[in-house]
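**Q** sequence and computational prediction follow.
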Amino acid sequence: MAFDWSWFWPEFLTAINQTFYMVIVGLIISIIIGLPIGVVLVITRENGILENKIIFNILNVIINIFRSVPFIILVVAIIPFTRLVVGTSIGTTAAIVPLVLYTAFYIGRLVENSLLEVDHGTIELAQAMGATPWQIIWRFLLPEARSSLVLALTIATIGLIGASAMAGAVGGGGIGDLAITYGYNQFKTEVMIITVVTLIILVQLVQSLGNIIAKKLRRK
């Protein structure tokens, strides 16, 4: 029996829009949360410019907890919190809540690793010049790590795309929902193939763009 494409493309375009919505909004909020977390981890760690073992250890444990929980379990575990934030636990907007919690702390760890790559001599030079901790962060630490930060955010974006696909398993919409509803449940192999190829293309585009931007920043 020939595959009927008439219904598929409208559903596919809707799924693509939902995926972009989840990824873009989720990434923006995750960066707003994750970037400061990564900076705080670096400056409060041992021998950091604002060493504070209590804050560092608390953040470190929180990040490890969220990173150790698989996304599909996290979605279910925080349903009450999701309802509190957006008023529902089902739908594309509701899926953004667990996506942010899943990605923000991951970004925090990636940012930490990127900032730790900055030569400590740069920090010592800034301190010798009398720079304040705030000036060290914004004028020395972040600019020196910008290329590495771009690659870190690229990795986080790819992870977010994958997580947004899994959100389809719990009614989050997007490409994952399309693949499960029609490709898996209705045994439509064509749908599965198209959704998988679409996700591969998205990941390749994001990775290529991240590599290009990071390369240009390194040259500067």
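**A** Arrived safely.
**Q** from here on, contacts and neighbour counts on C-alpha atoms
**A** Noted.
**Q** check which helices and strands whichever helix in the chain runs longest is in contact with.
**A** Scanning the chain for the longest helix, with DSSP state H as the assignment, gives helix 8-44. Taking 3 or more C-alpha pairs under 8 Å, 6 or more residues apart in numbering; DSSP states H and E as contact, the helices and strands that helix 8-44 lies on are helix 53-68, helix 92-116, helix 146-166, helix 174-178.
**Q** quick one: it to helix 53-68, angle?
**A** Angle of helix 8-44 versus helix 53-68, following axes from the mean of the first three to the mean of the last three C-alpha atoms, to 10 degrees, is 160 degrees.
**Q** centre of the chain versus helix 8-44, how much separation?
**A** Going by C-alpha atoms, centre = their mean, to the nearest Å, the spacing between the C-alpha centre of helix 8-44 and its chain's C-alpha centre is 6 Å.
**Q** one step back: tell me which of the helices and strands packed on helix 8-44 lies nearest to S208.
**A** S208 lies closest, by C-alpha to C-alpha, to one member of the helices and strands packed on helix 8-44: helix 146-166, at 9.1 Å.
**Q** residues making contact with that closest one?
**A** Defining contact as C-alpha atoms under 8 Å, 6 or more residues apart in numbering, one finds that helix 146-166 is touched by 19, 22-23, 26-27, 71-72, 95, 99, 103, 106-107, 110-111, 114-115, 172, 174-177, 199, 203, 206-207, 210-211, 213-215, 217-218.
**Q** any idea how far it is from the middle of the chain?
**A** A distance of 5 Å separates the C-alpha centroid of helix 146-166 from that of its chain, computed with C-alpha atoms, centre = their mean.
**Q** so which bits of that helix are buried?
**A** Of the residues in helix 146-166, 146-166 count as buried by neighbour count, 16 or more other C-alpha atoms under 10 Å.
**Q** got another one to weigh against that:
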Amino acid sequence: MIQELIELLWPALLETLYMLFWSSIFALIMGTALGVTLVVTEKGGILEATGLHRVINMVINCIRSIPSIILIVLLLPLSRLIVGTTLGPTAAIVSLSIGIAPFLGRIIETSLKEVSIGKIEAAKAVGASPFTIIFRVLIPESLPALVRGVTIAIIAITEFTAIAGAIGAGGLGSLAIRFGYQRFREDVLIATVIIIILLVQIFQWTGDYISRSINKKRFKFD
């Protein structure tokens, strides 16, 4: 019984980790671009462009308003266009990345806005370019908050992978539904839930540890 359970859980866990890794990478790239753009293009920003800011803000709000499973379904045609299929973990990465990027973008925007205006003004006063201000002031100064935000996003992606499992993405979510629920295998259902909880705890602990380490080093040098 235990051997059978392991044979079911191991491939599903690998699929979930595969989706998590690549979805997190792509969502981080898109979310960072969105968050930084929102901050620098707002009124009074270092690259003020209120029209662009309003458009991006509206797009993010619209995407975030769509329930997760509906958003995943809506993005399936895009998955087919990019990877040639709507089934499996690779196809799910497209939906997961795009689905979580606006959420991550909003978190990054909030984190960057925590940076003191005085430090930004000081950088401007010495002639720093917008590029320098972004990568030498905004991001480094908000790094602990950014780490915490990325941690929240990764945990949200973990939830997304379970939801995506309901529509053929594979992973632990699919296993829980196909074997745990539909075949009345309580052992499979409980085991998948425990693994997902453990994953979330590991991600949260790791994110908190990194954030605290950055703060300690910063205070040490200060």
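**A** Everything's here; your move. Keep in mind that what you see is a predicted model, and the values were worked out from it rather than measured.
**Q** which part of the first structure matches stretch 115-124 of the second structure?
**A** On the basis of TM-score structural alignment, stretch 115-124 of the second structure is assigned to residues 118-127 in the first structure.
**Q** let me redo that: stretch 85-103 of the second structure
**A** Counting by TM-score structural alignment, stretch 85-103 of the second structure lines up with residues 88-106 of the first structure.
**Q** spatially central residue for the second structure, please.
**A** Nearest residue to the geometric centre of the second structure (C-alpha atoms, centre = their mean): A153, 3.5 Å.
**Q** how much space between it and L172 of the second structure?
**A** Distance from A153 of the second structure to L172 of the second structure, counting by C-alpha to C-alpha, to the nearest Å: 18 Å.
**Q** again with F26 of the second structure
**A** For F26 of the second structure, the distance to L172 of the second structure under the criterion C-alpha to C-alpha works out to 21 Å.
**Q** the two: which is more packed in?
**A** Neighbour tally, F26 of the second structure and L172, criterion other C-alpha atoms under 10 Å: the higher count belongs to L172, 32 against 18.
**Q** I'd say the more buried one and L17 touch.
**A** No: between L172 of the second structure and L17 there is no contact, the gap being 9.6 Å when judged by C-alpha atoms under 8 Å.
**Q** how about the alignment partner in the second structure of W9 of the first structure, what does it touch?
**A** In the second structure, the residue paired with W9 of the first structure according to TM-score structural alignment is I6. For I6 of the second structure, no residue meets the contact criterion (C-alpha under 8 Å, 6+ apart).
**Q** one more: G168 of the first structure?
**A** 174-178, 180.
**Q** between those residues, identify the one with the most neighbours.
**A** Neighbours here are counted as other C-alpha under 10 Å. On that basis the top member of these is I175, with 32 neighbours.
**Q** relative to A165 of the first structure, how far out is that one?
**A** Spatial separation of I175 of the first structure from A165 of the first structure under the definition C-alpha to C-alpha is 6 Å.
**Q** pull up the overlap in contacts between the two.
**A** Common neighbours of I175 of the first structure and A165, counting by C-alpha under 8 Å, 6+ apart, are T19.
**Q** how many other residues sit next to the closest residue to R109 of the first structure other than its chain neighbours?
**A** Spatial nearest neighbour of R109 of the first structure, chain neighbours left out: G38 (5.9 Å); criterion: C-alpha to C-alpha, 6 or more residues apart in numbering. In terms of burial, G38 of the first structure registers 25 neighbours under the definition other C-alpha under 10 Å.
**Q** correct me, but G38 of the first structure touches I107?
**A** Yes: applying C-alpha under 8 Å, one finds G38 of the first structure in contact with I107, separated by 7.4 Å.
**Q** could I get the buried residue list for the helix or strand where E121 of the second structure lies?
**A** Taking DSSP states H and E as the criterion, the element that holds E121 of the second structure is helix 117-125. Buried residues in helix 117-125 of the second structure, counted by 16+ other C-alpha under 10 Å: 120, 123.
**Q** report the next helix or strand after that helix in sequence order.
**A** Where DSSP H and E defines the elements, the next helix or strand beyond helix 117-125 of the second structure is helix 130-133.
**Q** mean deviation, that next one versus the first structure?
**A** Once the two are superposed, helix 130-133 of the second structure sits an average of 0.6 Å from its aligned residues in the first structure (mean C-alpha distance after the TM-score superposition for the first structure).
**Q** residues in contact with the residue mapped onto I136 of the first structure from the second structure?
**A** Residue-level alignment of I136 of the first structure against the second structure, with TM-score structural alignment as criterion, gives I133. Taking C-alpha under 8 Å, 6+ apart as the definition of contact, the neighbours of I133 of the second structure are 120, 123-124.
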